[in-house]
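Asks: after the sequence you'll find the predicted model.
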Amino acid sequence: MKTDIEISQAATMAPITEIANKVGFSPDSIEQYGQYKAKIPFETIKAKDSEPSGKLILVTSINPTPAGEGKSTVSIGLADGLNRIGAKTSLALREPSLGPVMGVKGGATGGGYAQVVPMEDINLHFTGDMHAITTANNALSALIDNHMQQGNALQIDARRVIWKRVVDLNDRALRQIVVGLGGPMQGVPREDGFDITVASEIMAILCLADSIHDLKRRLGAIVIGYTYQKEPITVSDLQVEGALALLLKDALKPNLVQTLEGTPAFVHGGPFANIAHGCNSVMATKLALHASEFVVTEAGFGADLGAEKFLDIKVPVLGKAPDAIVIVATIRALKMHGGLPKNELAQEDIASLKEGYANLQRHIRNMQRYQIPVVVALNEFVTDTEAEFQTLVDLCQADQVEIRRCAVWAQGGAGGEELAQAIVEITAGNGTTNYQRLYQDDASIEEKTAAIVKKIYGGKQVTFSQKATKQIQSFKQYGWDELPICMAKTQYSFSDDPTKLGAPTDFDVTIREFVPKLGAGFLVALTGDVMTMPGLPKRPAALNMDVTDDGQAIGLF
């Protein structure tokens, strides 16, 4: 079997002007980045605003395991499958981060015969969005340090600067650093640190802003630290939101590429779902909705993280709830959630499958809580047996949820037609869903956090560290308590302990600290030992990568 990059490089791509035409864009209404990539300018986006919206399909999954789930692959194959059965469909996906690409997780362009292309471009530097976000973030850091060096008129307390620098790589050595050493001419010494670019608030802002004006408003609201009197200081106090917006003006424009089967794909924005809100940009999703009958989008990691944040953070900004939710599962991963070791997953094991189903079952019930139709997509592996498949069908039917096989990795869109047909049937008619948010804005910080932990994670209660408790009191005084909560939590478990697989119960979740993200419009709650700067594994994927003398990528999955 060919590798993903070999399949991608062997594909014959259509000129991006042909892909643009499928969603109603003329060649002179897009900004081409070479032959196969384009950005959509603001005037083209504005021209689409008056057109009716299509139906939105959110793809999520069970908690990820080393056995693999394939959420992005299913999203791409489903979109291709919908187009194959005559439903005009486009994709709205996130951009990959170089951290996972060079690390262990891999890229974010799908796999097998369900990919977005050009695969190596998208997984590497693409159209430069990640670099623009990195530059804007670090420009703000430089401006903060310069302000303190040049008289510190705002009385910024160097001990209370919460804005960090970023780099789009996994680099644990940069988690905690000291800047400004070397004497008076080199700046004000203080502790600092790096996050990965996709954890930057500027990434979240880019993905939630709906215009340049909104981008500047959100940038101005960023809290960068506190004064000696413990009062918050924002970017607007520094008067640099315009300069930051200038660096981001092109990155804000959605990117257009294609799948192997020529489905238009708006790939834009890339916040992680375990430390941010994990969704493609609002601008790209809205644009796709105005240009298509169906839009397939995905939210990062499992439904306890990405989908919850999509539904409670993104939907109120987007102004449209999904018309259906697809939960991706594999028999291999469910058996692992049921306690079967990774090296035994190829053998039939009905008992561990039934035990692991508890993980999928909780995700199903969580998504049904939002009053949106749910369908399970079984991403097939060659090791699956008919007995295991029938067991899973029986379990889903007992929970009154549809389940469909999906073989898009091996068959492309043809392997997604069964799932696509189910989506068309589930979303038939012009009615809207009875979407219900998990909590309301006027609930307290404690109530919102408890709602997520108890109703979504299945936990017993929330405990707050002394620091988090003091922060809650301060946030109430500042009027920040009406913001939604963005939980930073391990993706591997419903709990804050990554070793607790399946569907654990009777556990507490500890909030060790809050980070205000006023520009993004939410409060990040840090749990467990989740980190905003990952580290590389013992054998990074980068060790397998190379480039030929004629510039062709090698070993990129």
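Replies: Noted; the coordinates are in hand.
Asks: when you work out contacts or count neighbours from here on, use the C-alpha atoms and nothing else.
Replies: OK.
Asks: which residues touch the longest helix seen in the chain?
Replies: What stands out as the longest helix in the chain, according to DSSP state H, is helix 129-149. Helix 129-149 has contacts (C-alpha atoms under 8 Å, 6 or more residues apart in numbering) with 97, 125, 153, 155-156, 158, 163-168, 187-188, 197, 200, 202-203, 238, 240, 244, 247-248, 250-252, 269.
Asks: try 6 Å
Replies: For helix 129-149, contacts defined as C-alpha atoms under 6 Å, 6 or more residues apart in numbering pick out 165, 187, 197, 244, 248, 251.
Asks: just these: which are in helices?
Replies: Counting by DSSP H, these place 244, 248 in helices.
Asks: looking at the contacts of helix 129-149, which has the most residues close by?
Replies: Using other C-alpha atoms under 10 Å as the neighbour criterion, Thr197 leads the contacts of helix 129-149 with 30 neighbours.
Asks: from what I see, that one and Arg165 are in contact.
Replies: No: checked against C-alpha atoms under 6 Å, the pair Thr197 and Arg165 is beyond contact range at 8.5 Å.
Asks: for the contacts of helix 129-149, work out which two are farthest apart.
Replies: Pairwise distances across those (C-alpha to C-alpha) peak at 30.7 Å, for the pair Gly187 and Ala251.
Asks: Ala108: what's it in contact with?
Replies: So Ala108 contacts Pro96 (C-alpha under 6 Å, 6+ apart).
Asks: quick check: Val166 vs Lys22, distance?
Replies: Remark: distance between Val166 and Lys22 (C-alpha to C-alpha, to the nearest Å) = 37 Å.
Asks: okay, pairing it with this:
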Amino acid sequence: MKKNLLPIEAIAAKLDLPEDLYERRSPVSAKLSLELLNDARFDRGGKLILVTATTPTVSGEGKTVTSIGLVQGLETIGKRAILTSREPSLGPVFGMKGGAAGGGHSQVEPAEKINLHFHGDFHAITSAHNLLAALIDSHLFHGNALDLDPDAITWPRTLDMNDRALRNIIVSVTAADKKQRDGSNRPSGFLITAASEIMAILALASGREDLRARLARIVIGQNRKGEPVRAADLKATGPMMALLSEALLPNLVQTTEGTPAMIHCGPFANIAHGTSSVVSQRMGVRLADYVVNETGFASDLGFEKYMDLVSPLSGIKPAIAVLVTTVQSVKQQAKGDLGDLKDEFANLEKHIAIVRSFGLPAVVAINRFPDDTEAELDKLRAFCEARGAAFALSEAFALGGEGAAALARKVVEVIESNPNVVLTSAYANGDSAVEKITKVAQKIYGADAIELSERAKESLARFARWGFGELPICIAKTQYSLSDDPKLLGAPTGWTLHVTDVTLSAGAGFLVVIAGAMMLMPGLPKASLALGIDVDESGEITGMQ
């Protein structure tokens, strides 16, 4: 597709942005000033639209395409709208899933640059994370004045790439005939940058001072007395702030149709909280009447975390949820058949129930794929009608904004019909961690019970002693099932959520609950998408999906 992108000044003009509130980074992209958050000229009170989905297939269900198409569709029907979406990680770009800039006639542009090294944000996050890791090992080497327990250091290293070989490593390797120091030959590992606590902190920070406070609160391990040691104790806050200062600023770009879009931060929803930055969303509701914000994977992951974690921490209250589904998703969850509306649509029905359980009205977006038959689409429509769920067909990939105009009208109609939304949560702030995990497992996932490993129990007891026992939770689990087993399809019941470990993200402000065999550093597939990516003679990147 030939791309005729508007200059970034034209995108800024759509939002009435003066030149002093954005900094041009290329002819078609810019960084936005934090002054926007307090500028009295911008306070439109926009409605936030959360986009989520049913349980995805390996290739995804086009949730990003639908989000981009929806914001284009809103502009098509005459509304001032803006997209807030996450920055892609290189792991999926070169792995199995591919890029996260949309596709067809509904992309964010410049798509190739957004998918690769965009404005250096991921580099800054990776560098800040690894700076703290280096300071820890340097502190151990130079005498360990804080009396850090080398066996209890929990801060890993990070890399924005799927690399299973780095999951488990040995650091500070010392030969047998050399002087042994604290920290010599200690086990550690890497996680992917999207799972870094620095990524979560940047995404949740409300501004520079909040970012500074969150970085200072990071717990990197404990001393030999069993007391927590923080990044502030290592005097790491200032240099991390320096690395992250520019990365805190949201990125302004456009869609294929010239609709404004902010792309900022990229926490994964299966191992982190999975949505764009709080700063970008707060700017969005000040700049536009409708803000389309994607949450990662299905409603049991990014959406639940938004409602239980992001919304309470940020104060941002969504007005509606758009639930993306496809014929292929329903088929996979029904093991290949679209026969019985009661049994074969159990997964879609469960996701509709999850959205409604938080008090949000929902619109089901049926994302049309080329191979879908009218008979299959009619069955999806019939199911939505039978369950009293608002729905609309989306053809954003093929037709852009025009293909999502019907969805946009339906979303506006449902928002206007529900002006007094009262949000609820899966758990209460005062619940213990075990109570929080149990309530999410039972109310959202459909589990009967939870089972904690001895390691998880020990971790929770330690965090409670340190005063973190009532933090919100962020459950890391497979995206391919409502359960912790990717092979359990549909809406399984009668199962137990197995909690293998719990880690502390004190700076981000939550406990990470690891369920099942979840890995925080993914690996590349046998046939990586990287093998088809190249650069042609003119310097254009080719083969990116």
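Replies: Happy to help now that I have it. Fair warning: this is a prediction, and the values are worked out from it, not measured in the lab.
Asks: where does the TM-score land?
Replies: The TM-score (TM-score structural alignment, normalised by the length of structure 2) is 0.97; 541 aligned residues with a C-alpha RMSD of 1.5 Å.
Asks: and Val166 and Lys22 of structure 1? Which one has more around it.
Replies: Higher neighbour count among Val166 of structure 1 and Lys22: Val166, with 25 against 17, using other C-alpha under 10 Å.
Asks: show me what that one lines up with in structure 2.
Replies: If you follow Val166 of structure 1 across to structure 2 using TM-score structural alignment, you land on Thr158.
Asks: over to Val382 of structure 1?
Replies: Val382 of structure 1 maps onto Pro370 in structure 2, by TM-score structural alignment.
Asks: hang on, the earlier thing: starting at the chain centroid, how far to the helix or strand just after the longest helix of structure 1?
Replies: Downstream of helix 129-149 of structure 1, the next assigned helix or strand under DSSP states H and E is strand 156-161. On the basis of C-alpha atoms, centre = their mean, to the nearest Å, strand 156-161 of structure 1 sits 31 Å off its chain's mean C-alpha point.
Asks: Gly269 of structure 1 corresponds to which position in structure 2?
Replies: Residue pairing (TM-score structural alignment): Gly269 of structure 1 is matched to Cys265 of structure 2.
Asks: give the contact list for that match.
Replies: 86-87, 203, 276-277.
Asks: who wins for most neighbours among these?
Replies: Neighbour counts for these (other C-alpha under 10 Å) peak at Ser277, which has 32 neighbours.
Asks: ok, and the closest non-adjacent residue to that residue?
Replies: Excluding its sequence neighbours, the residue lying closest to Ser277 of structure 2 (C-alpha to C-alpha, 6 or more residues apart in numbering) is Ala203, at 4.0 Å.
Asks: now do the aligned partner of the one you found in structure 1 against Gly306 of structure 1, distance only.
Replies: In structure 1, the residue paired with Ala203 of structure 2 according to TM-score structural alignment is Cys207. With distances taken as C-alpha to C-alpha, Cys207 of structure 1 is found 14 Å from Gly306 of structure 1.
Asks: now do the same contact list for the counterpart of Gly555 of structure 1 in structure 2.
Replies: Using TM-score structural alignment, the equivalent of Gly555 of structure 1 in structure 2 is Gly543. The neighbourhood of Gly543 of structure 2, defined by C-alpha under 6 Å, 6+ apart, consists of 532-533.
Asks: do you know how far Gly543 of structure 2 is from Glu87 of structure 2?
Replies: Distance from Gly543 of structure 2 to Glu87 of structure 2, counting by C-alpha to C-alpha: 19 Å.
Asks: where in structure 2 does stretch 490-503 of structure 1 align, residue-wise?
Replies: Counting by TM-score structural alignment, stretch 490-503 of structure 1 falls onto residues 478-491 of structure 2.
Asks: start and end of that stretch, how far apart?
Replies: Stretch 478-491 of structure 2: ends 14 Å apart by C-alpha to C-alpha.
Asks: buried ones in it?
Replies: 478-485, 489-491 (16 or more other C-alpha atoms under 10 Å).
Asks: for the residue nearest the centre of structure 2, give me its contacts.
Replies: Centroid-nearest residue in structure 2: Gly274, 1.7 Å away (criterion: C-alpha atoms, centre = their mean). Contact analysis of Gly274 of structure 2 by C-alpha under 6 Å, 6+ apart lists 267-268, 295-296, 302.
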